[in-house]
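# pasting the sequence and the predicted model now:
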Amino acid sequence: MLYMDYAATSPLYDEVIDTIAEVMKSHYGNPSSIHRLGVEAEKLLQSAKEVIASAIDVAASEIICTSGGTESNNLAIKGVAYNYQQRGKHLITTQIEHASVKEVFAELEREGFRVTYLPVSKTGRVRLEELQAAICEDTILVSVMYVNNEVGTIQPIQEIGRLLAGYPKIMFHVDAVQGIAKLPLLPKAWGIDLCSASAHKFRGPKGVGFLYRRAGVQLKPLLAGGGQEYGVRSGTENVPLIVGMAKALRMSMDNQATKMTHKYKLSEQLRAGIAAIPELGLTVSDAEQELSPHIVHFAFAGMKAEVVVHALEQKGIFISTRSACTSGESEPSEVMLAMGISRDLASSGLRVSISDEHRMQDIELFFRSLQEVVQELAPMRNPSVIQRGKRR
């Protein structure tokens, strides 16, 4: 079996599994309790936050633990919108955000907020001049993802942070779920006010994540309750998973530069091999420097993406079509459409996502299997789709 769908989720480190089990067994106290077991749990919670904070160079008091990326994104976006709406009701995001961001903005629009959805270039990047042109007197929030979960494009987060430094009333939120531990991330230094992360993307457990909230930023809570997490996120903290998340983040970020170099070498081989197969086309082929090292996206013109996924699955290779949250949908990829790719080809997109534990022999095995699948499926392609070409 060859698993190449790390952008959807990742297997836990063995050490993380052991740590979670030990905390569940021996440190089951409620961290809000005042007795010894509660105090022990509270110490573990605070220690985990210190590890997380150290990894991204922020203060432990700026880390709010959540159930994952979706909750972190909801808390950041709605928390700002509801708390600062007296300043204005204009929000800015992009056309290629994850569903846990996109659907939040759609909901806020229904509640009377005005949202600008920034277009992207053919490589999937936001243009700074278009962001600046969209800012107006009542803008209170800009939300831009770090790495696109589908095609792997890196957004100019640092440049956006510098731009927004001139607009102190605007909050800057970054969905870093696909970027954290894969690329450098320094929220405070980069002018980010709110930053979302999810543990299962960096070999931690599912059902836990965190939100970095810069000191001084006020958020309206989404949950009424006991006031845990500095009064922002009520609910008894899941100490075993939070500790596991901290350990996974620390392990994932050990030797980060070396791991990045290794994954870039693997992704270069992936991209070269895909480009050499005539029936396939890389979604982004002229901006490799703007791509994350762990995601390679391509299309098989005239062939439904899910057919390819299942054909590879029969050979023990596991990849995906797009975000796992939307991979079951039959509609064309909204990300690819926003990049100017035809509707037909946007139904043929495939995502390979790797880890630092993959080796060159894994890439070779993938290619042998992919070439076999392409040869098997090529006669069944829709010729009209091939003729219509890639770009609108």
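Cool, got the structure. Numbers count the residues shown, from 1 in each chain.

# can we go C-alpha only for contacts and neighbour counts from here?
Fine.

# what about the helices in this structure?
Along the chain, counting by DSSP state H, helices occupy 14-26, 36-56, 69-83, 99-110, 128-134, 157-164, 239-253, 256-275, 305-313, 334-338, 360-377, 383-388.

# how about these, which one is nearest Ala181?
The closest of these to Ala181 is helix 239-253. By C-alpha to C-alpha, the value is 5.4 Å.

# surely Lys89 touches Phe113?
Yes: Lys89 is within contact range of Phe113, at 5.0 Å (criterion: C-alpha atoms under 8 Å).

# ok now do Ala305, which residues does it touch?
Ala299, Thr321, Ser347, Ser348, Gly349, Leu350 (C-alpha atoms under 8 Å, 6 or more residues apart in numbering).

# how about it, nearest residue that isn't a chain neighbour?
Nearest non-adjacent residue to Ala305, counting by C-alpha to C-alpha, 6 or more residues apart in numbering: Ser348, 4.5 Å away.

# wait, the one you found touches Phe300, no?
Yes: between Ser348 and Phe300 there is a contact under C-alpha under 8 Å: 5.5 Å.

# on that earlier part again, neighbour count winner among Lys89 and Phe113?
Neighbour tally, Lys89 and Phe113, criterion other C-alpha atoms under 10 Å: the higher count belongs to Lys89, 20 against 17.

# now for Glu111, how many residues are close by?
9.

# okay, now the one to match up with it:
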Amino acid sequence: MKHIYLDNAGTTPMAPAVIDEMSKVMKTTFGNASATNYYGRQARTILDQSRHVIADSINANNDNEIIFTSGGTESDNTAIVGTALARKDEGRHLITTSVEHEAVLKPMHFLEEQGFEVTYLPVDENGQISLADLKHALRDDTILVSIMMGNNEVGAKMPIHEIGAIVADSNAWFHTDAVQAYGLLDIDVQADQIDLLSTSAHKLNGPKMSGFLYRRSERNFEPLLKGGDQELKRRAGTENIPAIAGFTKAIELNPAAVKAEHRERYYGFKQQLTSGLQDNGIEFEVNGKIADGELPHVINIWFKNQKAAVLLTNLDLKGISASAGSACTAGSLEPSHVLTAMFGPNDPRVSESLRFSFGAYTTSEDIADLIQILTEIIKK
């Protein structure tokens, strides 16, 4: 049976060149980057070169604004909790949105238990916040605004440039979860006035358990992980040099021209999928919108009167891997908090919607097969 993978927002397969790079480094560069001996210097060279490639990819002011982490969750937690603890004497108010990833929402809930106040901005039916709501929510004691760059469930892209300008005029720092956007969108932390930015390597054909946190030089706080003096005393723990080398290779495989080609191709897949479903008489609506600027690789579709769990099971039996939302909460019986925020808890979309997400190895033939199999399942 042919298997088709359409859950790239959950994770992506590692690129062969990434696997080769990691294998080479594991064989030849086993030293500790903190050591001053020959083997340590080898590892340090890879670490420094990787930090430079990453800093350049987001237009950071300098390489040392990049902190290597175990992925998006650690980066989000570090940015949010670290900022709150460092600035608690300046204020205890934070702002985020109702559709963030759990790696942002759960640290916010934790801080609420510690006496902080959090404002959760609502979204409209396209998954977008109101800039007027953001301006209204900002206060003198607001110390952090954390708003994702692109939503992992419906693909909505937040107006990051405008948000950055608004936050820059306040006392708050601006953090964005760019886990879904990095590797697909062109990011400029200077132009968008971003203070903190989180990523994860496994979303762009790199290894799991590897990511980075961009932290503007002026934004200082104590590390959450206590131990050694790695990462310029900002994140304790021996750096995973093979994973960092693999992450860097994944970035190098995605220059601006490749990202632009991927965006165009994925947008074409969305058009192919929706047109094919229409041609086959399938009742559906897209949750959010298909538009230039939205995350190109994610489409969330409401299949009317079709339970998502049943559709997913039948698709899986036919060799198609998709999802009903974030992979981090897919095992939960709770409805999608993103769709609930967009449409309300009683809307049938909440339990009748599927997410399809494309990647570097998705083909138009895969989409054609998806249309055919979906049509057979639904009409049966």
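Great, that's in hand. Since the model is a prediction, treat every value here as computed from it, not as a measurement.

# if we can go back for a sec, lining up the contacts of Ala305 of structure 1 with structure 2, which overlap?
Contacts retained in structure 2 from those (both residues aligned by TM-score structural alignment, their matches' C-alpha atoms under 8 Å), given in the numbering of the listed structure: Thr321, Ser347, Ser348, Gly349, Leu350.

# make JSON lines out of those residues and add neighbour count and distance to Ser234 of structure 1.
Compiled in JSON lines, the kept ones among the contacts of Ala305 of structure 1 are given as follows (neighbours: other C-alpha atoms under 10 Å; distance: C-alpha to C-alpha, whole Å):
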{"residue": "Thr321", "neighbour count": "27", "distance to Ser234 of structure 1": "36"}
{"residue": "Ser347", "neighbour count": "25", "distance to Ser234 of structure 1": "41"}
{"residue": "Ser348", "neighbour count": "23", "distance to Ser234 of structure 1": "42"}
{"residue": "Gly349", "neighbour count": "29", "distance to Ser234 of structure 1": "40"}
{"residue": "Leu350", "neighbour count": "24", "distance to Ser234 of structure 1": "39"}
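
# which of these fall in strands?
Among the kept ones among the contacts of Ala305 of structure 1, DSSP state E puts Gly349, Leu350 in strands.

# so which of the kept ones among the contacts of Ala305 of structure 1 comes closest to Arg271 of structure 1?
For these, the residue nearest Arg271 of structure 1 by C-alpha to C-alpha is Leu350; the value is 12.5 Å.

# counterpart of that closest one in structure 2?
Applying TM-score structural alignment, one finds that Leu350 of structure 1 aligns to Leu354 in structure 2.

# then Lys102 of structure 1?
By TM-score structural alignment, Lys102 of structure 1 lines up with Leu105.

# ok, now Gln158 of structure 1?
Superposed on structure 2 with TM-score structural alignment, Gln158 of structure 1 falls opposite His161.

# identify the residues contacting the closest residue to that match other than its chain neighbours.
Spatial nearest neighbour of His161 of structure 2, chain neighbours left out: Asp192 (4.5 Å); criterion: C-alpha to C-alpha, 6+ apart. The neighbourhood of Asp192 of structure 2, defined by C-alpha under 8 Å, 6+ apart, consists of Ile160, His161, Glu162, Gly164, Ala165.

# so what does Asp192 of structure 2 match up with in structure 1?
So, by TM-score structural alignment, Asp192 of structure 2 is matched to Trp190.

# what do you get for Thr340 of structure 2?
For Thr340 of structure 2, the residue aligned by TM-score structural alignment is Leu337.

# test my guess that that match contacts Asp344.
No: using C-alpha under 8 Å, Leu337 of structure 1 is not in contact with Asp344, being 9.7 Å away.

# looking at these two, which is more packed in?
The neighbour count for Leu337 of structure 1 versus Asp344, taken as other C-alpha under 10 Å, is higher for Asp344 (23 against 20).

# which residue packs closest to that one, ignoring adjacent ones?
Val385 (6.1 Å).

# repeat that for Glu264 of structure 2.
Pro296 (7.7 Å).

# tally of neighbours for the equivalent of the one you found over in structure 1?
In structure 1, the residue matched to Pro296 of structure 2 (TM-score structural alignment) is Pro293. A total of 28 residues lie near Pro293 of structure 1 under the criterion other C-alpha under 10 Å.

# now swap in Lys27 of structure 2 and tell me
By other C-alpha under 10 Å, neighbour count at Lys27 of structure 2 equals 9.

# map it onto structure 1.
Aligned by TM-score structural alignment, Lys27 of structure 2 pairs with Lys25 of structure 1.

# in contact with that match, which residues?
No contacts exist for Lys25 of structure 1 under C-alpha under 8 Å, 6+ apart.

# before we move on, what about His310 of structure 1?
His310 of structure 1 makes contact with no residue under the criterion C-alpha under 8 Å, 6+ apart.

# how close does the aligned residue in structure 2 for it get to Ile377 of structure 2?
For His310 of structure 1, the aligned position in structure 2 is Thr313, judged by TM-score structural alignment. Distance, Thr313 of structure 2 to Ile377 of structure 2, using C-alpha to C-alpha, to the nearest Å: 10 Å.

# and if you look at Phe356 of structure 2?
Taken as C-alpha to C-alpha, the span from Phe356 of structure 2 to Ile377 of structure 2 is 16 Å.

# do the same with Ser336 of structure 2
As judged by C-alpha to C-alpha, Ser336 of structure 2 and Ile377 of structure 2 stand 23 Å apart.

# of those two, which one has the most company?
Ser336 (21 against 13).

# check contacts around that one.
Gly325, Val350.

# same thing but at 10 Å, please
Val99, Glu153, Ala324, Gly325, Ser326, Thr329, Ala330, Pro345, Arg349, Val350, Ser351, Ser353 (C-alpha atoms under 10 Å, 6 or more residues apart in numbering).

# to which residue of structure 1 is the third one aligned?
Taking TM-score structural alignment, the alignment pairs Ala324 of structure 2 with Thr321 from structure 1.

# chain neighbours aside, what residue packs nearest to the residue most central in space within structure 2?
Closest to where the C-alpha atoms of structure 2 average out (C-alpha atoms, centre = their mean) is Val179, at 2.1 Å. In space, and not counting its chain neighbours, Val179 of structure 2 is closest to Thr199: 4.3 Å by C-alpha to C-alpha, 6+ apart.

# what of Leu295 of structure 2?
Leu295 of structure 2 sits nearest to Gly155 (C-alpha to C-alpha, 6+ apart), 4.7 Å away.

# check Met14 of structure 2 too.
Asn205 (4.2 Å).

# what do we get in structure 1 for the one you found?
So, by TM-score structural alignment, Asn205 of structure 2 is matched to Arg203.
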